[in-house]
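J.: missing the sequence, but the structure's below:
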C-alpha cells in the first residue's frame, strides 16, 4: 500500500487535517487512502508554548505515547511536492511540531506513515471551531462511532470569533 515509488507519501492525520477541505487548502494533492488506528498513543490538545496565539484560538491536536491507548485517523496519500507545504502547515520550521514515522493499523495491514507530534506540549482546550473541524473530518471519513463520541465530548474554550473554519466552509460541499 506504499505510494513512495510514484512520488507520493502516506500521511496519518488525526486533528484538523481529518477534514479533506482543510487539508486541501494548502495540500491540493491529498487523496484519501484509508482510515486507521495508531496504537499506544493518545490524542491531546494543547499549545507548543504556554501563551502563544494561533489561528485556531485554542489548543490543537497532538499525539502522545500512551501504552494501551489508541488514536483513530485518516491516511492520506500526498504528492512529495506537498511535503514542504504540509511541514509548513504543521509549523515544523517554527519548532511547533516534529515529523514522526508511525505504523498505522488498517484493515489491509500496517502502513508506515508520516505524522506530526507537538514539541513543548502545554495542555489547552481547543476552540469550538477547531473541535468542529476535527469532528466533521472524523464523520466525513467514517471513523468509528465510539471514537466520534469521544471527540464530541471534548471540552472547548468557548472562543466565538473568526477562525480558519471561515475559510473552510465555502469549499465544503
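T.: That came through, no problem. Everything numeric in this text was worked out from a predicted model, so none of it was measured.
J.: From now on I want contacts and neighbour counts done on CA atoms only, so please keep to that.
T.: OK.
J.: Looks to me like residue 155 is in a strand.
T.: No. Residue 155: not assigned to a strand; according to DSSP: H, G, I helix; E, B strand; the rest coil it is coil.
J.: take a look at this one as well, against the first:
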C-alpha cells in the first residue's frame, strides 16, 4: 500500500463517510476542501441509528436518530472515501461529545485499501428511527458516491420515523 496516496499525509487526511456525508452538497457545508476518492466497504461493522439516553426529536439536527456504526463480525458498511485538508478537521468533528473519532481500513471495489478517519457514537446509546429527510440525503448520497445498487436498495428499505417537518439543514443542502 502506497501510504502517501492511500492514507493520511501532512496536509490532508482521508475520511470515511457512511451517512449524510455521502452527499457532496452536505459534506461541503462544513468541509469545502472535500474531494471524493470513491466508494469503499468497511468490514466488521453494521449501520445503525442511535440516540442519547433521554433524547428527543427536537434535539436532533435531522428530526430523527443520527447514523452510527457498531461492530458486527458478519456485517459491513459501504461509504464514501473523501480527501480533506487538515484545516477542515475541526468542522468535520461532530459537536456532540457522544461521538468518537477513530481510524478504519476500508476497501474499494477494485481492492485498494484506505486508512480513514470515521466517527462512531459511544457505547450505551439507544437505537431509534431516522427521519425520512435524513434517509433521503443518505440514499441520494449513496447513489451520487457510486455505492453498489444492492446497498442503495438496503438503505431505501430502512424504516423511518415519519417526521413531516423538514429540518432546517435541508434548505442548506438543497438550495
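T.: Yes, it's here. This is a predicted model, so every value here is computed, not measured.
J.: How many residues are close by the aligned residue in structure 1 for residue 17 of structure 2?
T.: Aligned by TM-score structural alignment, residue 17 of structure 2 pairs with residue 13 of structure 1. Residue 13 of structure 1 is flanked by 25 other residues according to other C-alpha atoms under 10 Å.
J.: Over to residue 106 of structure 1?
T.: Neighbours of residue 106 of structure 1 (other C-alpha under 10 Å): 15.
J.: Same check on the one 3 residues further on?
T.: By the measure other C-alpha under 10 Å, the count of residues near residue 109 of structure 1 is 10.
J.: my read: the match of residue 17 of structure 2 touches residue 76, true?
T.: Yes. Between residue 13 of structure 1 and residue 76 there is a contact under C-alpha atoms under 8 Å: 7.5 Å.
J.: now the strands: where do they sit in structure 1?
T.: 8-13, 31-47, 60-79, 97-106, 109-118, 122-123 (DSSP state E).
J.: counterpart of the third one in structure 2, which residues?
T.: Looking back up the chat, that one is strand 60-79 of structure 1. Strand 60-79 of structure 1 covers residues 66-85 of structure 2 once aligned (TM-score structural alignment).
J.: before we move on, what about the fifth one?
T.: Following TM-score structural alignment, the aligned partner range for strand 109-118 of structure 1 in structure 2 is 112-121.
J.: Contacts for the matching stretch, please.
T.: Residues outside stretch 112-121 of structure 2 that contact it (C-alpha atoms under 8 Å, 6 or more residues apart in numbering) are 1, 6-8, 13-17, 50, 68-70, 81, 98-108.
J.: cutoff 7 Å now
T.: Outside of stretch 112-121 of structure 2, the residues within contact range by C-alpha atoms under 7 Å, 6 or more residues apart in numbering are 6-7, 14-17, 68-69, 98-107.
J.: Likewise for stretch 136-146 of structure 2?
T.: Residues contacting stretch 136-146 of structure 2 (C-alpha under 7 Å, 6+ apart): 19-20, 22-23, 38-39, 80, 152, 155-156.
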